[in-house]
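Q: Okay, sequence plus prediction incoming.
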Amino acid sequence: MATNDVEETEQIIPNEEVEKVNEPVSYLFIVLFYFLGATCFIPNNFYVTANEYWMFKFRDPHIPFNNSDTQKTTLQKKFTAYTNMVGSIGMILFLFITFAISKKVSLQKRIVGGMFLLLVLFCITLLFVFVNTDSWQIGFFVIAVGISGLFSASTAVLLISLFQLSARFPPRCMAAQLAGQSVCGILSASIQVLTLLAAPTVKGTAGLYYAIATGVITATTIAYLTVSKKSEYLQNKLENDPEEEEEEEGEETSSKKFDIVKIKRVLRKLALILVSLTLCGVITQLLHPGLTALIESSGKGTNVWSDSYFLPVCVFLLFNTMEFIGRELSNHIQLIWLTAVVFCCDSVVRETDKLLMNCYMLEQTLPLRSKELEELDSLKELIKNKRPTLTAAGFFEIRRSTLLSLLSSTTTYFIVALQFNSL
């Protein structure tokens, strides 16, 4: 059993991946992937979050604009939800399209094309800031929602392409890309607060806000093109596709790499984690920013904080900050690994019980006083006497019920502490 596990591990983690971990990489590429990751998520964090600007664009043009007004028009209520819906559809659609064209369009063309499309769309968005759209608000609404869909499409292409590129580098580059995606939300919310302080008008604030986003994309695109032209190391990573090299090794190697039985086995083991990630992502997308952008302060209309700074600080900045903290804490807190260890220990005991049950079922099919039946009885006695019991230093047995016991004990003592506090 142990030998088979080692062989499967060697097939799953080839020697090339082990060498990649130890491969030296310059800090230049780590910084580059950091900015590439941030650039990839700029549309998600910059486009819709300029809430005051969009409320101004879709206001009732016959009434003077007042950000403290709680009565919103139909377009104001629907804009964030529509952009979120169209953006999600565009993201999912172009994720599949990117996978389909990955063999036909080179990685370099997809990355440069994705960043160039982001740059063009932000330039168009910046241009519309200074265009009077009061007489054709519905048409501008359709254009704005359509631009949101194009943003998501370009983000999907760029996201998949960047992950393919970072996978060819040491893991530190992919970690830098993921960190850039996390910090991008904090930077966008912070920049929004600073632009509100720097520019007193709605158009001035939105213009400065989108100009910064356009500048970041431009700088990242220029930096990437410069490095890709001058660095032979990056050129080699862009030209050499590991998947194509594997295909050239023959059909036998390819069949070993893509064993459907192993894939199903891995998916069964990761089913709980995958379902949890899916539910978390779907619920988050349903609530933020489609519904959270409509949150208003209870003191709206009484002070500047409630009118202008409440939404960018308490909704966008707080959300992105807590998301970043959660991602970073997951790298340090061992609760996830503790849960995984508990499930692994419980699986060992469950497999032993299952093996014993199979022995009882097989016993009914064998003839009496046969040699096979005697060997089966010996196996049953061995399982009963040597049944594995995994404990925490001998204090208690580790099973799935251990997690519920810990949770119930913690809750009980917490309630007791609250009762003492109320006395």
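A: Everything's here; your move.

Q: alpha carbons only for contacts and neighbour counts from here, please
A: Will do.

Q: Now do the strands in this protein.
A: Taking DSSP state E to define them, one finds no strands in the chain.

Q: for it, which residue is closest to the average position?
A: residue 281 (7.7 Å; CA atoms, centre = their mean).

Q: mind checking how far that one is from residue 274?
A: Residue 281 sits at a distance of 10 Å from residue 274 (criterion: CA to CA, to the nearest Å).

Q: here's the one I want to compare it with:
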Amino acid sequence: MGVVVRSPKEPAWEAGGAAKAGRPPGDLLTDPHSYHLVGISFFILGLGTLLPWNFFITAIPYFQGRLAGANSTTKTLGTNHTSPADTFNFNNWVTLLSQLPLLLFTLLNSFLYQCIPETVRILGSLLIILLLFILTAVLVKVDMSPGPFFSITMASVWFINSFGAVLQGSLFGQLGTMPSTYSTLFLSGQGLAGIFAALAMLMSMASGVDAQTSALGYFITPCVGILMSIVCYLSLPHLKFARYYLAKKPSQAQRQELETKAELLQSDEKNEIPNSPQKAALPLDLDPEKEPEMEPEEPQKPGTPSVFIVFRKIWRTALCLVLVFAVTLSVFPAITAMVTSSTGPGKWSQFFNPICCFLLFNVMDCLGRSLTSYFLWPDEDSRLLPLLVCLRVLFVPLFMLCHVPERSRLPILFPQDAYFVTFMLLFAVSNGYLVSLTMCLAPRSGGGGGSAEGPGIGRWATL
């Protein structure tokens, strides 16, 4: 009997998250199907949020081929077409127009939630991303000159990542009301998005059809993934387990805010922080059975000071997180996608970049993230953490000196494929491990481990 109830029960509140909101009623605990369906839905939603970015960067050789000439869709899907004559700087523009809207619209999402309903934000973003990917797939069959094609593609990249930021922010807010098990499943889905995109590219290349049909099939794949995400999101209100937690959102958010402020204030007193703007509010009654007594404006006033207090405590780990992503995005994919095999023309040369750049990076990145499930080293107070983060800067010159034959300004010091594979393996594992490590350490250094805002600041810093 205990075995039957344990499966849905254990992750529901022992992991944290919505645990503090109270235990679910007994009928939910004996309904494992609802519990698992909610988990699958959030996993697919996580996969769908990062599919657009990963499918665009994995298809860089295709876009470079289209920009090399009006009829270049007949060229091989996975072949690099980078040359000194490329005046578009496609890799650099894709990286810039992907990360900039992510940052801007993540900040904007803090204001959108007040005036746009959550369902509209999530479903609207998914539908617009779907339409933009359908446009990208249609353009495979349309002959265009490089200039207009580049402009349309860059506009698509900008809007896809803009709505992707709104989508991720809204889903993370929804996950805040669920047990932390679902956050783990959501992040796991995001981690597998890159692997999924790389495998889709390899399958398209190995299909044996012409490059144009292969590219069309490749871009239709994320459309299917986004459609599945829409279906999963629409199914959540019909699942008892999800309905129970999502319905408690307003009261739970208010209670978590009070708990966060109490922990921060207690930590301030221990550290004797002068002039704390919240010391007058120390007597907080956190009894879940009672309604907190406060003025109508009270819930909004303490928000900003508490965020800065948390940030002051986690600034070291937040800075490490920013540096990890800064190094990663400075070379991947802008530089790594230009590296080619030194073996010369052939099958391996055709598959080298999708396998050794994109697939290897995403697999090793997932492996690095999973290592934090077994150990967390070094801790947040150790000087080794910033040292390890800074050492990753060495990957920038290492990748720049790998085999890029069309380049004339820098020498090729690491021509063999083994050098690039070794660098990529260490680069990806260190990225995954250090990102996951700093995300785990941020709440601990933020005071009390139960702070709901510490992880949010850390997640914002990653963008």
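A: Nice, I can see it. These numbers were taken from a predicted model, which means no experiment stands behind them.

Q: Trace the residue nearest to the centre of structure 1 over to structure 2, please.
A: Aligned by TM-score structural alignment, residue 281 of structure 1 pairs with residue 325 of structure 2.

Q: mind listing what the closest residue to that match other than its chain neighbours touches?
A: Ranked by CA to CA, 6 or more residues apart in numbering and with sequence neighbours excluded, the top spatial neighbour of residue 325 of structure 2 is residue 462, at 6.6 Å. By CA atoms under 8 Å, 6 or more residues apart in numbering, the residues touching residue 462 of structure 2 are 321, 322, 325.

Q: wait, residue 316 of structure 1 sits on residue 189?
A: Yes - using CA atoms under 8 Å, residue 316 of structure 1 is in contact with residue 189, at 5.9 Å.

Q: From residue 87 of structure 1, how far off is the equivalent of residue 310 of structure 2 over in structure 1?
A: Superposed on structure 1 with TM-score structural alignment, residue 310 of structure 2 falls opposite residue 266. To residue 87 of structure 1, residue 266 of structure 1 is 31 Å away according to CA to CA.

Q: Between the two, tell me which one has more neighbours.
A: residue 87 (23 against 11; other CA atoms under 10 Å).

Q: centre of the chain versus stretch 345-355 of structure 1, how much separation?
A: The chain centroid and the centroid of stretch 345-355 of structure 1 are separated by 33 Å under CA atoms, centre = their mean, to the nearest Å.

Q: Just the buried residues of the helix or strand where residue 252 of structure 2 lies, please?
A: Element membership for residue 252 of structure 2, per DSSP states H and E: helix 249-271. Buried residues in helix 249-271 of structure 2, counting neighbours by 16 or more other CA atoms under 10 Å, are found at 249, 252-253, 255-265, 268.

Q: Which other helices and strands does it contact?
A: On a contact count with 3 or more CA pairs under 8 Å, 6 or more residues apart in numbering; DSSP states H and E, helix 249-271 of structure 2 meets helix 303-331.

Q: neighbours around the aligned partner of residue 150 of structure 1 in structure 2, how many?
A: In structure 2, the residue paired with residue 150 of structure 1 is residue 159, using TM-score structural alignment. Per other CA under 10 Å, the neighbour tally for residue 159 of structure 2 reads 19.

Q: Ok, residue 294 of structure 1 next?
A: Neighbours around residue 294 of structure 1, by other CA under 10 Å: 17.

Q: Residue 130 of structure 2 maps to what in structure 1?
A: That one, residue 130 of structure 2, aligns with residue 119 by TM-score structural alignment.

Q: Repeat that for residue 365 of structure 2.
A: Using TM-score structural alignment, residue 365 of structure 2 lines up with residue 323 in structure 1.

Q: wait, residue 366 of structure 2 sits on residue 189?
A: No - if you go by CA under 8 Å, residue 366 of structure 2 and residue 189 don't touch, sitting 10.5 Å apart.

Q: Relative to residue 455 of structure 2, how far out is the aligned partner of residue 177 of structure 1 in structure 2?
A: In structure 2, the residue matched to residue 177 of structure 1 (TM-score structural alignment) is residue 186. Using CA to CA, residue 186 of structure 2 is found at 15 Å from residue 455 of structure 2.
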